[in-house]
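S.K.: this is the structure alone, sequence omitted:
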């Protein structure tokens, strides 16, 4: 299926309407973009890798990958590039998100949070969501993306089996909202205590419906997501500490036995 144009990529790009932190032009993303238009994917990859090695993962997302995808959307909307050109920019960038994320060591902590990202049926793309999950993985969180083009039944079955602490639902376009709302409602019926975070332009436009269906929170920025994750981790830690304090210690049977023998 062909990629949708301006409406899908320009306003917000993907999950959570905020992957830009700086609107200033950067030569790096222009070089990356130009290399892809010239069908030189190895050169584009090298530009992204070099920038990542020098500046880090998140700046590479914000300064190179996202601007290139947005520029492709704008130029396609004005018919300056072909649909194939736009698809190449998007698909190469989506592949690089995972590749660049894998270049960094992910700390593994005992009892770490488990987060799964899902795209409801009809969702346009998941680029913003996969970037977010890669950034969270670097902090030690077990963050995984279930994949695109999955049915509601497949998504619910996976969530039940994986048993995550939190679920992120990507809602880029309004077209996917009926399916997203129904998916959230079904997930809450099967897992009433599940924490579901929605994000993306569609979710922001339909916050009330998603919250009524059972979503815990709708976030409009990467910072809001991180804040929600930190709060969840803090509450879970406090809850576990309280449970440990309330557990009565078992009697020391060895001392009792020794007393009887004496």
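M.R.: Nice, thanks for sending it over. Every value quoted in this text rests on a predicted model; they were computed, and no experiment measured them.
S.K.: please count neighbours and contacts with C-alpha atoms only from this point.
M.R.: Noted.
S.K.: before we move on, what SS does residue 230 have?
M.R.: Following DSSP: H, G, I helix; E, B strand; the rest coil, residue 230 is assigned to helix.
S.K.: what about it, how many residues nearby?
M.R.: 12 (other Cα atoms under 10 Å).
S.K.: residue contacts, it?
M.R.: Counting by Cα atoms under 8 Å, 6 or more residues apart in numbering, residue 230 touches no other residue.
S.K.: how close does it sit to residue 221?
M.R.: 14 Å (Cα to Cα, to the nearest Å).
S.K.: do the same with residue 58
M.R.: Distance, residue 58 to residue 221, using Cα to Cα: 14 Å.
S.K.: what do you get for residue 124?
M.R.: Separation of residue 124 from residue 221 (Cα to Cα): 19 Å.
S.K.: okay, these two: which has more neighbours?
M.R.: Applying other Cα under 10 Å to residue 124 and residue 221 shows that residue 124 carries more neighbours, namely 23 against 17.
S.K.: can you name the next helix or strand after the strand or helix carrying residue 42?
M.R.: Per DSSP states H and E, residue 42 falls inside helix 41-55. The element immediately downstream of helix 41-55 (helix or strand, assigned by DSSP H and E) is helix 57-60.
S.K.: which residues touch that following helix?
M.R.: Identification of contacts with helix 57-60 by Cα under 8 Å, 6+ apart yields 48, 51-52, 100-101, 135.
S.K.: next, the one to line up against it:
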């Protein structure tokens, strides 16, 4: 009965049970009859009066944290298993790109921001990053990237080639891994590069691979600065190669970021993996049609 009432009113089953006991003790049978309506009134007050918001948390049946915060909180607590379970629950009902954009990318951005502010120590920061890496590999899409990397070394494949470069650090690499998984559909060759490779070596890699599209992955809090530095180096040597700059989890208008990075026609700035996926599709679609035509000949 408490569960049934709670489900219909938005009050947790425990709150219904505790309220019934309290109001019955206070007013007898009248209190028992009024317990649920009074509790719902307190819940509504807590929802709309900021100073009493704790009532909504205590009495409501909604999760205290949104999924992104819950994943991040579990990582901070060192509970990789529960964080992975939350991630797996989400990918059962939503597309992988949407889960990455709304769950893992924000959690990654929170970890980086807190670490740069000094609010997160190195141990927990490294644990969060490694856990996110394992969750990505275990998602099942990693096998596509491994197959897509076959034959990318020679730079002469008939299929379009895409390089995902980290702007600077490991978090950028992890976001690049997510993008590489999403792009590795078999129609193109995709490679995600490690953050341990220096900027100069990344540019040399572009020269060897001869990619059709270069994707630069950058996470907060210094995403624009790091992305601009690497983007300028790539454009300086390969001005005709399209560059997609991912400023992951960027908030608000991207016009200022586009101005700082540069307004070259071959440079495209996006804020989500879904936008990056669509932009890359538009860039390689003519190349894919051309390679299909050559194959038929």
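M.R.: Everything's here; your move. A quick note: this is a predicted structure, and the numbers were derived from the prediction, not measured.
S.K.: care to give me the TM-score?
M.R.: Superposed pair, TM-score by TM-score structural alignment, normalised by the length of structure 1: 0.61. Supporting alignment: 223 aligned residues with a Cα RMSD of 4.4 Å.
S.K.: could you say which helix or strand holds the residue nearest the centre of structure 2?
M.R.: In structure 2, the centroid-proximal residue (Cα atoms, centre = their mean) is residue 105; its distance is 2.0 Å. If you go by DSSP H and E, residue 105 of structure 2 is part of helix 105-116.
S.K.: what's the following helix or strand past that helix packed up against?
M.R.: Toward the C-terminal end, the helix or strand that comes next after helix 105-116 of structure 2 (DSSP H and E) is helix 122-138. With contacts taken as 3 or more Cα pairs under 8 Å, 6 or more residues apart in numbering; DSSP states H and E, helix 122-138 of structure 2 sits against helix 67-76, helix 80-93, helix 105-116, helix 170-183.
S.K.: what's the average distance of helix 122-138 of structure 2 to structure 1?
M.R.: Compared with structure 1 after the fit, helix 122-138 of structure 2 shows a mean deviation of 2.9 Å (mean Cα distance after the TM-score superposition for structure 1).
S.K.: just the angle for that helix relative to helix 170-183, thanks.
M.R.: Orientation check (axes from the mean of the first three to the mean of the last three Cα atoms, to 10 degrees): helix 122-138 of structure 2 against helix 170-183 gives 10 degrees.
S.K.: and the angle from helix 122-138 of structure 2 to helix 105-116?
M.R.: Using the same axes, to 10 degrees, the inter-axis angle of helix 122-138 of structure 2 relative to helix 105-116 is 160 degrees.
S.K.: helix 122-138 of structure 2: which residues count as buried?
M.R.: 124-133, 135-137 (16 or more other Cα atoms under 10 Å).
S.K.: quick one: distance of that helix to the chain centre.
M.R.: From the chain centre to the centre of helix 122-138 of structure 2 is a distance of 13 Å (Cα atoms, centre = their mean, to the nearest Å).
S.K.: tell me what angle that helix forms with helix 67-76.
M.R.: Angle, helix 122-138 of structure 2 to helix 67-76, by the same axes, to 10 degrees: 120 degrees.
S.K.: just checking, what packs against the helix or strand following helix 122-138 of structure 2?
M.R.: Sequence-wise, the next helix or strand downstream of helix 122-138 of structure 2 (DSSP H and E) is helix 142-149. Applying 3+ Cα pairs under 8 Å, 6+ apart, one finds that helix 142-149 of structure 2 contacts helix 170-183, strand 189-192.
S.K.: can you rerun that using 10 Å?
M.R.: helix 122-138, strand 161-166, helix 170-183, strand 189-192 (3 or more Cα pairs under 10 Å, 6 or more residues apart in numbering; DSSP states H and E).
S.K.: now the third one against helix 142-149, angle please.
M.R.: Inter-element angle recorded for helix 170-183 of structure 2 and helix 142-149: 80 degrees (by the same axes, to 10 degrees).
S.K.: isn't residue 134 of structure 2 up against residue 87?
M.R.: No: judged on Cα atoms under 10 Å, residue 134 of structure 2 makes no contact with residue 87 at a distance of 11.6 Å.
S.K.: quick one: the helices in the stretch 151-297 of structure 2?
M.R.: Applying DSSP state H, counting those that start in this stretch to the stretch 151-297 of structure 2 gives helices spanning 170-183, 199-209, 223-237, 255-261, 273-296.
S.K.: how big is the offset of the first one relative to structure 1?
M.R.: Pointing back at helix 170-183 of structure 2 there. Helix 170-183 of structure 2 sits 3.1 Å off on average (mean Cα distance after the TM-score superposition for structure 1).
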